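>>> Provided below are the primary sequence and the corresponding predicted coordinates.
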Amino acid sequence: MEAFLVSTGIVALAEIGDKTQLLAFVLATQFRRPLPIVGGIFVATIVNHFCAAAVGTWLTDLLGPNALRWILGLGFIAMAAWIMVPDEIDEDDAPASRYGVFTATLIAFFLAEMGDKTQIATVALAARFDALIPVVVGTTLGMMLANVPAVYLGKRAATAVNLKVVHGIAAVIFVVLGVATLMGAGTAVGL
């Protein structure tokens, strides 16, 4: 349950103001059909985060507990710094509508999530907790919590939230996870 809750919270916070959330705004503006956009985001996130979590689980098996503890601890602290860097998206990054709304969203979101903060966080969370399904479900829920309002409320949702405060909270959580991991917390994977 801890893996699910931490994954949901950290990704929901990390996604606010992220380039994929900005993409959700662009898609909502371009297509004005929220249901297929939300469906495309959901499918793209499930597939992308399942692959990312599989890599994280594989790393747990590949690396020894001591090396994994240091990599994850320092990685979480690096994520705290990275999350404070604002993302941007070009209007040109929005997919062409020739694919249909769902398919265009699925492709654009899947590609935009490659190497993104939340994908890297998913790898780290899966390695940290060694719990593929709870992490995938949690990170997917976190993505949906941040992106569904973006699709339905558009830019109004973005201006109602202080991004610096949200990113600061997420950065603190990443630092706490990093320090706790470095100090040996996380007996589930023997860290």
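Perfect, thanks for sending it.
>>> C-alpha only now, for contacts and for neighbours.
Noted.
>>> How about the contacts made by the most centrally placed residue in the chain?
Central residue of the chain (CA atoms, centre = their mean): residue 118, 2.4 Å from the mean position. By CA atoms under 8 Å, 6 or more residues apart in numbering, the contact list for residue 118 reads 11, 14-15, 139.
>>> and the next element down the chain from the helix or strand encompassing it?
Assessed by DSSP states H and E, residue 118 sits inside helix 117-129. Once the chain leaves helix 117-129, the next helix or strand it forms, by DSSP H and E, is helix 132-153.
>>> Flag every buried residue along the helix or strand just after that following helix.
Downstream of helix 132-153, the first helix or strand assigned by DSSP H and E is helix 155-159. Within helix 155-159, the residues scored as buried using 16 or more other CA atoms under 10 Å are 155, 158.
>>> Which strands or helices does helix 155-159 pack on?
helix 132-153 (3 or more CA pairs under 8 Å, 6 or more residues apart in numbering; DSSP states H and E).
>>> sorry, back to before: need the contacts of residue 118 in JSON lines with secondary structure, can you?
Listed next are the contacts of residue 118 as JSON lines, based on DSSP: H, G, I helix; E, B strand; the rest coil:
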{"residue": "11", "secondary structure": "helix"}
{"residue": "14", "secondary structure": "helix"}
{"residue": "15", "secondary structure": "helix"}
{"residue": "139", "secondary structure": "helix"}
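>>> Looking at neighbours, which among those is most surrounded?
When neighbours are taken as other CA atoms under 10 Å, the top entry among the contacts of residue 118 is residue 139 (34 neighbours).
>>> That one contacts residue 124, doesn't it?
No - applying CA atoms under 8 Å as the test, residue 139 and residue 124 come out as separate, 11.5 Å apart.
>>> residue contacts, residue 115?
Per CA under 8 Å, 6+ apart, neighbours of residue 115: none.
>>> try it again with 10 Å
Residue 115 makes contact with 52, 121 under the criterion CA atoms under 10 Å, 6 or more residues apart in numbering.
>>> which SS state does it fall under?
Classification of residue 115 by three-state DSSP places it in coil.
>>> got it, and residue 26?
Relying on three-state DSSP, one would call residue 26 helix.
>>> And the closest residue to it other than its chain neighbours, how close does it get to residue 6?
Nearest residue to residue 26 in three dimensions, chain neighbours excluded: residue 94, at 6.7 Å (CA to CA, 6 or more residues apart in numbering). Distance, residue 94 to residue 6, using CA to CA, to the nearest Å: 31 Å.
>>> Comparison target, given below:
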Amino acid sequence: MESFLVSTGVVALAEIGDKTQLLAFILAARFRKPVPILLGILAATILNHALAGAVGAAVSAFLGPDVLRWLLGLAFLAMAGWVLIPDSDDGLKTHGGAMGAFGAALVSFFMAEMGDKTQIATVALAARFEALTAVIAGTTLGMMLANAPAVLLGERAAHRIPVRLVHGLAALMFTALGVLTLLGVGAGLYGA
């Protein structure tokens, strides 16, 4: 349960103000069809985070416990810094054309998540907790918690969220995970 809750919280906080949340606003404004957009986001997230989780599980199985502990600890600390860098919608495009709202959300979200901080976080969380299903479910729920309001409420909600505060909280969570990992707290979770 810890892996699910940590994964949900970390991704939900990291996703506030992220480029994919901006993409959710763009899709909502363009198509004005929240259900297909949300289903496209969900499908893209499950696929993307399942791939990321599989990479994390493979990394966990391949590396020794000490190397993994240091790699994950440093990765979480790097994520803490990365989450503080604001995203913009520069170059953000909605793909999908003739595929409609669902297709545009599916393709755009999948592509936008490639190499994104939440995908990297999913790799690290899957390696850290070795609970692939719980991590994927948690990161997917976190993604939906952050992006569903963007789709449903649009621009009105965007200006009411204290993005800097939320990013600060996400950075604190990543920092805590990094420090705890480097100290070996919960070492049994990743084989150390």
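Structure received. Keep in mind the model is a prediction, meaning the values are calculated, not measured.
>>> coming back round to it: can you put the contacts of residue 118 of structure 1 in TSV and add distance to residue 43 of structure 1?
Below are the contacts of residue 118 of structure 1 laid out as TSV (distance: CA to CA, whole Å):
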residue	distance to residue 43 of structure 1
11	16
14	19
15	17
139	13
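>>> List just the nearest of those to residue 62 of structure 1.
residue 139 (22.7 Å; CA to CA).
>>> In structure 2, what residue corresponds to the closest one?
By TM-score structural alignment, residue 139 of structure 1 lines up with residue 139 in structure 2.
>>> before we move on, what about residue 168 of structure 1?
Using TM-score structural alignment, residue 168 of structure 1 sits opposite residue 168 in structure 2.
>>> Can you tell me the element that match falls in?
Residue 168 of structure 2 belongs to helix 163-183 when elements are defined using DSSP H and E.
>>> Mean deviation, that helix versus structure 1?
Comparison of helix 163-183 of structure 2 with structure 1 after fitting gives an average deviation of 0.3 Å (mean CA distance after the TM-score superposition for structure 1).
>>> Which elements pack onto that helix?
The helices and strands touching helix 163-183 of structure 2, judged by 3 or more CA pairs under 10 Å, 6 or more residues apart in numbering; DSSP states H and E, are helix 2-15, helix 65-82, helix 117-129.
>>> in stretch 43-55 of structure 1, what's buried?
43-46, 48-55.
>>> Stretch 111-128 of structure 1 now?
112-113, 117-128.
>>> Select the longest helix from structure 1.
When structure 1 is parsed with DSSP state H, its longest helix is helix 34-62.
>>> Please tell me how far that helix is from the chain's geometric centre.
Offset of helix 34-62 of structure 1 from its chain centre (CA atoms, centre = their mean, to the nearest Å): 9 Å.
>>> Mean distance between that helix and structure 2 after superposition?
Between helix 34-62 of structure 1 and the aligned residues of structure 2, the post-superposition mean distance stands at 0.3 Å (mean CA distance after the TM-score superposition for structure 1).
>>> out of everything not next to it in sequence, what's closest to the residue of structure 1 positioned farthest from its centre?
Here structure 1 reaches farthest from its C-alpha mean at residue 98, the gap being 27.5 Å by CA atoms, centre = their mean. Closest residue to residue 98 of structure 1 apart from its sequence neighbours, by CA to CA, 6+ apart: residue 104 at 7.9 Å.
>>> now the helix or strand hosting the one you found against helix 117-129, angle please.
Assigned by DSSP H and E, residue 104 of structure 1 falls within helix 101-113. Counting by axes from the mean of the first three to the mean of the last three CA atoms, to 10 degrees, helix 101-113 of structure 1 points 70 degrees away from the direction of helix 117-129.
>>> which secondary structure elements does helix 101-113 of structure 1 contact?
Helix 101-113 of structure 1 packs on helix 19-31, helix 34-62, helix 117-129, going by 3+ CA pairs under 10 Å, 6+ apart.
>>> Read off where the longest one ends up in structure 2.
Taken onto structure 2 by TM-score structural alignment, helix 34-62 of structure 1 occupies residues 34-62 there.
>>> Residue 31 is in contact with residue 98 of structure 1, correct?
No - counting by CA atoms under 10 Å, residue 98 of structure 1 stays clear of residue 31, with 11.3 Å between them.
>>> so what's in contact with the two at the same time?
residue 104.
>>> any idea how far residue 124 of structure 2 is from the residue nearest to residue 152 of structure 2 when sequence neighbours are not counted?
Of all residues not flanking residue 152 of structure 2 in the chain, residue 34 sits nearest, at 6.3 Å (CA to CA, 6+ apart). Distance from residue 34 of structure 2 to residue 124 of structure 2, counting by CA to CA: 31 Å.
>>> and if you look at residue 170 of structure 2?
Distance from residue 170 of structure 2 to residue 124 of structure 2, by CA to CA: 15 Å.
>>> can you tell me which residues contact residue 116 of structure 2?
Residue 116 of structure 2 makes contact with 15, 18-20, 122 under the criterion CA under 10 Å, 6+ apart.
>>> I appreciate the help and will end here.
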